[in-house]
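Trainee: need a 3D model of the sequence below.
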Amino acid sequence: MDCILTLPMLVCIAVLSMSEERDSHHDIVLATKTYIAKTLHAQVDMRPWPGTGALPRYLSNAYLMLHGELGGEPTLWLFAREQSTPAVVERHLVVLGEHWPGAMIVVFDQLPSYARQRLIEKGISFVVPGAQLYAPGHGIDFRSRARRPTPMREVLRPSSQATLLYLLLHSDAVGCARSATELAPILGQSLMTASRSLAELEAHGLAKRQKTGRTKEVCLAHDPREVWRLAQDRLRTPVLRRVTLLSGMPIDAQCWYVAGLSALSRRTMLAEPIAQTYAVSREAVRELEAAGGTVVPDASVLAGEADAVTMEVWSYDPAPLSQDGVVDPLSLFLSLRDDPDERVQGALRRMLEGLPW
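Mentor: Take a look at the predicted model:
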């Protein structure tokens, strides 16, 4: 039987959706007030900011904006509606600074530890209710002891990260379970390294192993999307450094994989940059230098040269995860997730949305 939605039904659905959004906003605002009252022993009054209507649409959609005072100083509270990278938040604050002269504090419902650290490095004030209040302009840096990072939340070793990304990328394949013996040659690891990587993923709750016959096989601990979400604060960019090489040098094309914005333009509708970027392993760079190639340490020195090529030296070999000469989408995301360009961030989101999970 077909279901026909009438206009009154659609209106009702829209009203319910708006009601749920208001409830969500009320909860995070109340949690923030309660957290500040508990940590600073001060009451904070927050009121809708009338300047929201003069802002670009993307900003007014990104935050619920309330204003009040903290420590006697006018403060604009920005309740993030969705998770944005620290670089994007920084760009938003620059634009908001043209409309609001006072202090600004961004409020997140939750925030990975790597993102908190980057916000602190950039001097951006933020609150995670129940976990942390960082407002250097107000002389505040409070972290709840119950939320201190533990060893279980440290970043993964490069070999373990490569193993996790391989499992995520092949999660829809038949017989996705793998043993250390099977994974070692695929990822170019020793059997000892492969075993240690699987043990580390299991300890972090990202993978699980079960004994099948005489071997232990591993698969993801949850569905791929959930594992990817849980792993965000344990993953790092694979890029150790960027160097420049002039074309014409001896290059083993099989060891080079399109990376950076060059790769993102291949995977999305983003315009392709003039200068090409490739990912290589540390071993490939050493072999290149041993063969007589001259590597310029500063990637920006020859950036304007027509025959200049940028090389990203990765902490793990990009080859096992790459396909058709282009680096894998998950490593690509990690290498660009702090790029401040909103076009790049939009392209990264669309790329991840195209994954089968």
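
Trainee: from now on I want contacts and neighbour counts done on CA atoms only, so please keep to that.
Mentor: Will do.

Trainee: mind listing the helices for the stretch 251-357 of the chain?
Mentor: When assigned using DSSP state H, counting those that start in this stretch, the helices of the stretch 251-357 of the chain occupy the ranges 260-267, 282-290, 329-336, 342-353.

Trainee: if you count neighbours, what's buried in the last one?
Mentor: Under the neighbour-count criterion of 16 or more other CA atoms under 10 Å, helix 342-353 has 344, 345, 347, 348, 351 buried.

Trainee: in CSV: those residues, plus distance to residue 119.
Mentor: As requested, the buried residues of helix 342-353 are arranged in CSV below (distance: CA to CA, whole Å):
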residue, distance to residue 119
344, 19
345, 17
347, 22
348, 20
351, 25
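
Trainee: need the longest helix for the protein.
Mentor: The single longest helix within the chain, with elements called by DSSP state H, is helix 7-40.

Trainee: residue contacts, residue 159?
Mentor: Contacts here follow CA atoms under 8 Å, 6 or more residues apart in numbering; on that basis residue 159 touches 189, 193, 194, 197, 316.

Trainee: run this one through as well so I can compare:
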Amino acid sequence: MDEREAYNRKRLIEKNRAFIVPFKQLYIPYLFIDFTEYRYQTKGRTAQTLQPFAQVLVIAHLLNTNNQYTIEDIPLKEIANQFQVNTINVSRAVENLVELELIEIEQRGRYKMFQFKFDRKTLWEKGLENNIFINPIAKEYFVADNFNWNLPLLKAGDTALTEYTNINPSDQMAFATDNQTFNLIKKNNQPNTFNEFGGEYLFQIWKYDPSFINRISQSAYDKVDPISLFLTYKDDQDERVQMELEHLIN
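Mentor: So this is what the prediction gives:
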């Protein structure tokens, strides 16, 4: 951008003088209008997959079929309040969505907002086609014996799949949580309580807090949301599971 042009615009704004710069800015102070073209500045790289919280935003949008809430056309700070996260997390996620060319940014006054470029069905299909969705699971641990936990956990894995589909119940209970919550649970148990081999309970440590989406979408109450669950099984080779997953998504 020409520095002299930017300087002149700044002087006009300071003097409350209306002006228009084609394709860049419209400023009419007495009508409280200030529309500015906004482009997120990336770091010279192109993202290939969704970052964890960016995926949360996409899934929340996909599940909002009844328009009970919105993350479009509202300030990023309001999105942060909805999910109870820091605005920095939202800004980084939005930058990731821009790099993947999934959203358009608009500056309204001093607020930045965005809209998805595609309808929900197209957004989902493009995401699968371009393989941008990540598997939410970062790591898994098992518990062989009784253990103590007093924090709410969401059903996941086969336990959740059983409730969403016609898959037969599993003897093993599976739960999903984020790393921070899992560390709190470990503090209340013996070091050897958790292992990576097998046990009555399975703990999935997710790359994002599985309760994020449930907080606003109310798509599930005691289990993980159906889209995240699908993504944990997407590469499963069991034909029976894949058939049920197709029913789940439909």
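
Trainee: still on that earlier bit, in ChimeraX, how would I select the buried members of the contacts of residue 159 of the first structure?
Mentor: To isolate in ChimeraX the members of the contacts of residue 159 of the first structure that are buried, counting by 16+ other CA under 10 Å, one can use:
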select :189,194,197,316
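
Trainee: specify which member of the contacts of residue 159 of the first structure is nearest to residue 61 of the first structure.
Mentor: Taking CA to CA as the measure, residue 61 of the first structure lies nearest residue 316 of the contacts of residue 159 of the first structure, at 38.3 Å.

Trainee: the closest one reaches residue 240, doesn't it?
Mentor: No - under the criterion of CA atoms under 8 Å, residue 316 of the first structure makes no contact with residue 240, lying 9.5 Å away.

Trainee: how far away is the residue nearest to residue 161 of the second structure when sequence neighbours are not counted from residue 224 of the second structure?
Mentor: Computed as CA to CA, 6 or more residues apart in numbering, the closest residue to residue 161 of the second structure that is not its neighbour in sequence is residue 167, at 6.8 Å. Distance check for residue 167 of the second structure against residue 224 of the second structure: by CA to CA, to the nearest Å, it reads 16 Å.

Trainee: now do residue 123 of the second structure
Mentor: According to CA to CA, residue 123 of the second structure and residue 224 of the second structure sit 21 Å apart.

Trainee: the more surrounded of those two?
Mentor: For residue 123 of the second structure and residue 224, the more surrounded residue by other CA atoms under 10 Å is residue 224, and the numbers stand at 26 against 17.

Trainee: counterpart of that one over in the first structure?
Mentor: Residue mapping for residue 224 of the second structure onto the first structure gives residue 327, with TM-score structural alignment as the criterion.

Trainee: got a list of what residue 183 of the second structure touches?
Mentor: Listed by CA under 8 Å, 6+ apart, the contact set of residue 183 of the second structure is empty.

Trainee: strands along the first structure, start to end?
Mentor: Counting by DSSP state E, one finds strands in the first structure at the ranges 46-48, 63-70, 73-80, 103-107, 126-128, 132-135, 140-143, 178-179, 207-212, 215-220, 239-246, 257-258, 277-281, 308-314.

Trainee: got the contact list for the last one?
Mentor: Yep, that's strand 308-314 of the first structure we're talking about. With CA under 8 Å, 6+ apart as the test, strand 308-314 of the first structure has contacts from 238-247, 259, 275-282, 285, 299, 302-303.

Trainee: could you dump the strands of the first structure into a markdown table and include mean neighbour count?
Mentor: Conversion of these to a markdown table gives the following (neighbours: other CA atoms under 10 Å):
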| stretch | mean neighbour count |
| --- | --- |
| strand 46-48 | 14 |
| strand 63-70 | 19 |
| strand 73-80 | 20 |
| strand 103-107 | 21 |
| strand 126-128 | 23 |
| strand 132-135 | 22 |
| strand 140-143 | 14 |
| strand 178-179 | 19 |
| strand 207-212 | 15 |
| strand 215-220 | 19 |
| strand 239-246 | 18 |
| strand 257-258 | 24 |
| strand 277-281 | 23 |
| strand 308-314 | 23 |
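
Trainee: the aligned partner of residue 155 of the first structure in the second structure: neighbour count?
Mentor: Superposed on the second structure with TM-score structural alignment, residue 155 of the first structure falls opposite residue 49. In terms of burial, residue 49 of the second structure registers 18 neighbours under the definition other CA under 10 Å.

Trainee: if I look at residue 49 of the second structure, how far off is residue 133 of the second structure?
Mentor: From residue 49 of the second structure over to residue 133 of the second structure the distance is 6 Å, taken as CA to CA.

Trainee: report the contact partners of the residue nearest to the spatial centre of the second structure.
Mentor: The geometric centre of the second structure, computed from its C-alpha atoms, lies nearest to residue 56 (CA atoms, centre = their mean), at 1.2 Å. When contacts are counted by CA under 8 Å, 6+ apart, residue 56 of the second structure is found next to 208, 212, 213.

Trainee: return the closest of these with respect to residue 65 of the second structure.
Mentor: residue 213 (13.8 Å).

Trainee: ok, and the closest non-adjacent residue to the closest one?
Mentor: Closest residue to residue 213 of the second structure in three dimensions, ignoring its sequence neighbours and counting by CA to CA, 6+ apart: residue 60, at 5.7 Å.

Trainee: and the one you found, what's its match in the first structure?
Mentor: In the first structure, the residue paired with residue 60 of the second structure is residue 166, using TM-score structural alignment.

Trainee: doesn't residue 321 make contact with that match?
Mentor: Yes - shown here, residue 166 of the first structure and residue 321 form a contact pair, counting by CA under 8 Å, at 6.3 Å.

Trainee: aligned partner of residue 236 of the second structure in the first structure?
Mentor: Using TM-score structural alignment, the equivalent of residue 236 of the second structure in the first structure is residue 339.

Trainee: that match - how many residues pack around it?
Mentor: As a burial measure, the neighbour count of residue 339 of the first structure was computed by other CA under 10 Å and equals 14.

Trainee: distance check, it against residue 345 of the first structure.
Mentor: For residue 339 of the first structure relative to residue 345 of the first structure (CA to CA), the value is 7 Å.

Trainee: repeat that for residue 261 of the first structure.
Mentor: Distance of residue 261 of the first structure to residue 345 of the first structure, given as CA to CA: 11 Å.

Trainee: and what of residue 335 of the first structure?
Mentor: 12 Å.

Trainee: how many residues are close by the equivalent of residue 260 of the first structure over in the second structure?
Mentor: With TM-score structural alignment as the matching criterion, the partner of residue 260 of the first structure in the second structure is residue 157. Residues contacting residue 157 of the second structure under the criterion other CA under 10 Å number 22.

Trainee: could you find the closest non-adjacent residue to residue 157 of the second structure?
Mentor: Take residue 157 of the second structure and drop its neighbours on the chain: the residue closest to it by CA to CA, 6+ apart is residue 174, 5.6 Å away.
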